[in-house]
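> Sequence first, predicted coordinates after that:
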Amino acid sequence: MTDLLLANEPVLRLAFFFGVLAALMLAEAVVPRRRRAIPRLTRWVGNLGIVVIDTLLLRLLFPLAAVGFALVAEERGWGLFNTLAVPGWLAFVVSLLALDLAIYLQHVMFHAVPAFWRLHRMHHADLDFDVTTGLRFHPVEILLSMGLKIGVVAALGPPAVAVLVFEVLLNATAMFNHSNLKLPLGLDRVLRLLVVTPDMHRVHHSIHPNETNSNFGFNFPWWDRLLGTYTPQPREGHEAMTIGIEQFRTVGDLRLDRMLIQPVKGPASGYSLNRREEQADKIRRGG
C-alpha cells in the first residue's frame, strides 16, 4: 500500500488539491462567512497564478522534493528514525507532529525577521480572505519552506509516507482554514481543538499587528495554545474586521506582477513579532 501511494504521489496530490479547492469554492458560495470586498476574478487571477509559478519552480529546483528526499534518507540511513529501531506507527505520528511544529516555527520566523517578513507579507496583503488566500505565497518563500522541510527530513529520517501525508494535509488544511466558510459556532469550538478552523486563522489576517502576530498554526492548533500565540477572536468581529496589512491596499496591488515585486517595495516595518506585547499593552491601555 505504501509503495502504491508513493508511486502515485503526483496524481494523489493533484487529485486532493483540485478536489479540496473545488469543494471549498462551492461551500464558500453556499455558506459564506463574510461579504466579499473584492470581486473573485480580480483576486483569483493573481492568487491562482502564483500557484502555477510556485509549482513549476518547486519541480524545477527540487525535483525530489521532501517525499523523494525521505526515500533517499531511508536508503542511506540518514536521520533519527533510520538509525533507531522504533515502531512504524510511532515514527509516523511523531513525524507528522515534528513537521507541523517545524512549519509553525517557520511561520513565526517569517513574521519575526524583517527580511523574511518582506516575502511573507505578500500572503497577508490579500484584501479579502478565501480559499485562494491559502495558496498565495511568494515563490521565494515557497522555496525556502521546501528547503526547511528537507532539512527536517534529513535530521528526523521520517517514513516517506508520513511526509506525503503531511504535505497533502498541509495543502488541504491551508485551503480549509483560509476559506470564507461559515461554520456553526458550536462546531467551530469543537473543531479548533483538533484543527485550525477558518475563524481561528482569519484572526491572523487582521490588519491589526497584534492579531496578525497570533494564530500561526496551519494543521494543528495546539502549538499556538502551548506557546502563547493564540487569540480566540478578532476584536472587531469577523464580519467587520479589516483583512490585510497597512501596505498594498489598492486593487492594482492584487495584480500578479505587483505581487511578485512586493518584497522589494516599501519598508518592512509595523508587523515585527517582537512588538506584539508592546502592541497588546497599548491596546489594553486604550492607546
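Received, thanks. Numbers count the residues shown, from 1 in each chain.
> Only C-alpha atoms from now on, for both contacts and neighbour counts.
Will do.
> Quick one: residues contacting S145.
103, 106 (C-alpha atoms under 8 Å, 6 or more residues apart in numbering).
> I'd guess it is in a helix, am I close?
Yes: counting by DSSP: H, G, I helix; E, B strand; the rest coil, S145 is part of a helix.
> From F116, how far off is it?
In this structure, S145 and F116 are 11 Å apart, going by C-alpha to C-alpha, to the nearest Å.
> Same question for L48.
22 Å.
> which SSE is P267 in?
Counting by DSSP states H and E, no helix or strand carries P267.
> okay, now the one to match up with it:
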Amino acid sequence: MGLLLIMCEKFFPRRLAPSDRKRRWFGNLGVVVVSAILVRLIFPFLPVALAVMVTLKGWGLIPLLGLPLWTQVIIGFVLLDLAIYLQHRAFHLWRPLWLLHRMHHADTFYDFTTGVRFHPLEFCLSLVFKLALVVLFGIQPLAVLLFEVVLNCVAMFNHSNIKLPKDLDEVLRLFVVTPDMHRVHHSTDSQEMNSNFGFNLPWWDRIFSTYKDQPDLGHQKMNIGLNIFRDTKFLSLWSMLIMPFIKPNAGKSEK
C-alpha cells in the first residue's frame, strides 16, 4: 500500500513536496517503528483474540439481537468506525489527549507518512478503547479484523499527497474519506482543524455537522501543521516523541 501511494504522490502530487522530505519520512516512519515495538508487536492480534473470546462466551449487546452473522459484522464495523470518529473528536477537545494527538498535527507537510504518524501513547489509549468496545458490544472477530485492515489502508490513502480529479473525488467522498476531504482537518486554521474528523466512513462529519467541503484558501495555499512546531528541529524522532511534554514558543497559538 505504501509503495503504491509513493508512486501516486510522485506522478500525481496535490502539493509540491518540501526539500526535507527524507528527514520528515525518517521521523514519521520512525514513530511507526517505536509504536510497532511497544504496541503492534506486543499485542498484534489482541483485539481480534479478545473478540473471539467474547463471541465464544456470548458477551456484549450485539449478540442479544439474534441477527445473522454478516449483519453483526456490518454493525460491528460501523460501530467501531463511529467510535473512532468520536475518539478523534475527544482527542481534540480534552487538553491531556490533545497533547498526545498534536504530534500527528504537527507535520508541516501532508503525505501518506502523516497517516501513520501517531504518538505511541495515543496508540495505547486507542487500543484500550477498542478493547472496551469489543467487550461492551460483543463485536464479531471478523468485523474487528476487517476494521483494522481497512483503517490502516484508508488512513494512509486519505493522508496521501495525491491529486484526484474533482469529479472522482466528489463521488468517492460519498463512501470513503478522500485526501482532499481530510487534508482540511490538518489546516492551521482552528475552525478547519476542528472539522472532517472521519478516517474511514465520511458520513459522521455530515451527521454531526463537522463537515467542511474545501479549505477557505484552497488546497495549494492552505497552511498545514501547528504554528508552535514549525521549526525543523521538530522533525527529529526524539523531538516527536517528547512533543506531548514540551511547550515551545509559548507566545504562539497552537491552532
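Here it is on my side, so go on. What you see is a predicted model, and the numbers here were worked out from it, not measured in a lab.
> where exactly do the helices run in the stretch 101-250 of structure 2?
Ranges of helices in the stretch 101-250 of structure 2, per DSSP state H, counting those that start in this stretch, are 120-137, 141-158, 166-172, 179-183, 190-193, 203-207, 218-221, 237-241.
> Average separation of the first one from the aligned part of structure 1, please.
By that I understand helix 120-137 of structure 2. Compared with structure 1 after fitting, helix 120-137 of structure 2 deviates on average by 0.5 Å (mean C-alpha distance after the TM-score superposition for structure 1).
> Show me what counts as buried in that helix.
Judged by neighbour count using 16 or more other C-alpha atoms under 10 Å, the buried positions of helix 120-137 of structure 2 are 120-124, 127, 130-131, 133-135, 137.
> so where is that helix in structure 1?
Here helix 120-137 of structure 2 aligns to structure 1 at residues 139-156, judged by TM-score structural alignment.
> mean shift between the longest helix along structure 1 and structure 2?
Counting by DSSP state H, the longest helix found in structure 1 is helix 88-112. Average distance, helix 88-112 of structure 1 versus aligned residues of structure 2 after superposition (mean C-alpha distance after the TM-score superposition for structure 1): 0.4 Å.
> so that helix corresponds to what in structure 2?
The alignment places helix 88-112 of structure 1 over residues 69-93 of structure 2 (TM-score structural alignment).
> One more: stretch 206-215 of structure 1?
Taking TM-score structural alignment, stretch 206-215 of structure 1 hits residues 187-196 over in structure 2.
> Now do that stretch: distance to the chain's middle.
15 Å (C-alpha atoms, centre = their mean, to the nearest Å).
> just stretch 59-66 of structure 1 next, same as before
With C-alpha atoms, centre = their mean, you get 19 Å for stretch 59-66 of structure 1.
> got it, and stretch 68-87 of structure 1?
27 Å.
> What's the end-to-end length of it?
22 Å.
> Would you mark the buried spots in that stretch?
Per 16+ other C-alpha under 10 Å, stretch 68-87 of structure 1 contains these buried residues: 68-74, 78-82.
> what residue of structure 2 takes the place of L12 of structure 1?
Using TM-score structural alignment, L12 of structure 1 lines up with nothing in structure 2.
> wait, is L12 of structure 1 part of a strand?
No: residue state for L12 of structure 1 (three-state DSSP) corresponds to helix; a strand is not indicated.
> now, which of the buried residues of helix 120-137 of structure 2 sits nearest V184 of structure 2?
Proximity of the buried residues of helix 120-137 of structure 2 to V184 of structure 2 (C-alpha to C-alpha) peaks at E122, which lies at 21.6 Å.
> show me the residues around that closest one that make contact.
Residues in contact with E122 of structure 2 (C-alpha under 8 Å, 6+ apart) are 97, 100-101.
> Hmm, L181 of structure 1 is touching A27, no?
Yes: between L181 of structure 1 and A27 there is a contact under C-alpha atoms under 8 Å: 6.6 Å.
> Would you mind telling me which of these two has the busier surroundings?
L181 (25 against 15; other C-alpha atoms under 10 Å).
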